[in-house]
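Student: The sequence isn't on hand, but the structure is:
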């Protein structure tokens, strides 16, 4: 497709989304769909959310919890000199924040378009962050090669085997290394993705793990988002040999009126939208 034509189309048109289906999706199909989707949607996503995530900021979630305040990865002086892996870095604002605080981050993402934006933002910020294109279920790094790992809504909701991601992160962490990751709060699965009153009505079972799946005219996945219950997430963490130290459910802050996708002040004041798991490799 000609690049000029690509730029005038939205992601659904580019990847050929024709409808929604209900079926299991393999890791390989999920990865293909996610790579194509985020390559197609990167420009629009960042146009819409640039002011939410910034270019050199570490924002954990739409509730606007920031690492400057939360210090879930440790105090700033504890990060200095640490080798940090960001899983699903997107345009890598979190990695640039880490580098600005003296850490040695590496940003990993599946999407070449997101990494293109990350490279451009590195130049604008004057901060050099190494970037690697790869999927989260098979990390291309040696055992015990990082001190810390993090993921702010990157990769984990979109993989078919999040337990494998946990095991891979545990593998590349050094003993004592911390892994903190933020995902959609599992309770949100039962509600429609609507920031208004319609998003407060239960529409499906919390225990239904069938992924949300968009498909093209041939039935191939164009977008996939996977669901794990809170118990599933804990079992994935523990099954990887990690220790769960904290589960943070950020509350909607007073005066925060920003709507971000399904997140809104209306919903945020009534139910959690984000779950942040703070874990450690023994």
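Tutor: Cool, got the structure. This one's a predicted model, so the numbers in the text were calculated from it and none came from an experiment.
Student: For the rest of this, base every contact and every neighbour count on C-alpha atoms.
Tutor: Will do.
Student: For stretch 164-182, which outside residues touch it?
Tutor: Contact partners of stretch 164-182, identified using C-alpha atoms under 8 Å, 6 or more residues apart in numbering, comprise 60-61, 72-73, 136-139, 141-154, 156, 236-237, 239-242, 274-282.
Student: And stretch 101-116, by the same measure?
Tutor: Outside stretch 101-116, the residues that touch it by C-alpha under 8 Å, 6+ apart are 34-36, 38-40, 42-43, 76, 79-92, 95-96, 98-99, 129-136, 155.
Student: if you set the cut-off to 7 Å instead, what comes out?
Tutor: With C-alpha atoms under 7 Å, 6 or more residues apart in numbering as the test, stretch 101-116 has contacts from 35, 38-39, 42, 76, 79-92, 95, 98-99, 129-135.
Student: what residues are up against residue 117?
Tutor: Under the criterion of C-alpha under 7 Å, 6+ apart, the contact partners of residue 117 comprise residue 91.
Student: Could you measure from it over to residue 18?
Tutor: From residue 117 over to residue 18 the distance is 28 Å, taken as C-alpha to C-alpha, to the nearest Å.
Student: Would you map the helices across the stretch 101-250 of the chain?
Tutor: Counting by DSSP state H, counting those that start in this stretch, the stretch 101-250 of the chain has these helices, from start to end: 112-125, 162-172, 230-239.
Student: this is the other structure I want to compare:
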């Protein structure tokens, strides 16, 4: 999972949070640089929760081992799986341990260096790593049986309709595409874990990107909002069938906060949306 924030204030004294348009080139450039600069801090802060070889879909702690959104774990052996926005490839490592043949793709070189670090620390054969933009996947048509993304790539791409078409292209017919993102309804609320995060302050229908700018007005971080309906239309236009939309509830006993995710907010608002799709 590599999502930083959504519709909140910038957390860097040298940046300012605004809502403005940001195209594909600006978004890709800003987010690649942001994750290269912040990958160390991110892995230090969240690595314990993510584990080295755990496949968790969201801050609510829903694990693939229990959810089986990609199918029966026993059926993963030999399956070619593309993890998009893989970060340090924790999910790919979990898949490899079950006999799958994963490839971990991320925009950030530094995040992929952390993947190599973990493989070396564990003494594992490294997961194949690819640095690339998710809207221009460097793979042949039908190269994969499954594709997945746990809070990676999708919110950071300006042209997610193109991203969905690219995933469709590299999947074989019948292949499954499963991805998690911040639940779109959260964009109407401040990204705060306390009571202030329970009052809507903006329109759910405002698709204007969230941008953090430096003192020269250059974007240093960008996220893009789509409504639930937008996501469904993008998927169906790309040739996918929506099999399920999972909205994990906050589990009893989980007290750890993750940015704006908290037990308080989790009792009242969905924090994550997981789209389970199949390629026609």
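Tutor: Cool, the structure landed. Note that the structure is predicted; figures quoted are calculated from it, not measured.
Student: For ChimeraX, write a command that selects the buried ones of the contacts of stretch 101-116 of structure 1.
Tutor: Applying 16 or more other C-alpha atoms under 10 Å to those, the buried members can be selected in ChimeraX as follows:
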select :35,38,39,42,79,82,83,84,85,86,87,88,89,90,91,92,95,98,99,129,131,132,133,134,135
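Student: ok, back up a step: quickly compare the helices of the stretch 101-250 of structure 1 and say which is most buried.
Tutor: A comparison of those by mean neighbour count, using mean count of other C-alpha atoms under 10 Å, puts helix 162-172 on top with a mean of 22.
Student: Spatially nearest residue to the equivalent of residue 184 of structure 1 over in structure 2, not counting backbone neighbours?
Tutor: In structure 2, the residue equivalent to residue 184 of structure 1 is residue 182, according to TM-score structural alignment. Taking C-alpha to C-alpha, 6 or more residues apart in numbering as the measure, residue 182 of structure 2 lies nearest to residue 272, with 4.7 Å between them; neighbours along the chain are not counted.
Student: Now for the equivalent of that neighbour over in structure 1: which residues touch it?
Tutor: The alignment partner of residue 272 of structure 2 in structure 1, by TM-score structural alignment, is residue 274. Under the criterion of C-alpha under 7 Å, 6+ apart, the contact list for residue 274 of structure 1 reads 61, 182, 183, 184, 185, 249, 250.
Student: Equivalent analysis for residue 137 of structure 2, please.
Tutor: Listed by C-alpha under 7 Å, 6+ apart, the contact partners of residue 137 of structure 2 are residue 166.
Student: Equivalent analysis for the one 4 residues further on, please.
Tutor: Remark: with contacts taken as C-alpha under 7 Å, 6+ apart, residue 141 of structure 2 is in contact with 169, 170, 171.
Student: any idea how far it lies from residue 276 of structure 2?
Tutor: In this structure, residue 141 of structure 2 and residue 276 of structure 2 are 21 Å apart, going by C-alpha to C-alpha.
Student: Not counting sequence-adjacent ones, nearest residue to residue 151 of structure 1?
Tutor: Using C-alpha to C-alpha, 6+ apart, the closest residue to residue 151 of structure 1 is residue 181 (4.5 Å).
Student: now swap in residue 203 of structure 2 and tell me
Tutor: Leaving aside its sequence neighbours, residue 203 of structure 2 sits nearest to residue 188 (C-alpha to C-alpha, 6+ apart; 5.4 Å).
Student: Would you confirm that that neighbour contacts residue 204?
Tutor: Yes: contact criterion C-alpha atoms under 7 Å: residue 188 of structure 2 and residue 204 qualify, at 4.9 Å.
Student: higher neighbour count, these two?
Tutor: With other C-alpha atoms under 10 Å as the criterion, residue 188 of structure 2 and residue 204 differ in neighbour count, and residue 188 comes out ahead with 19 against 16.
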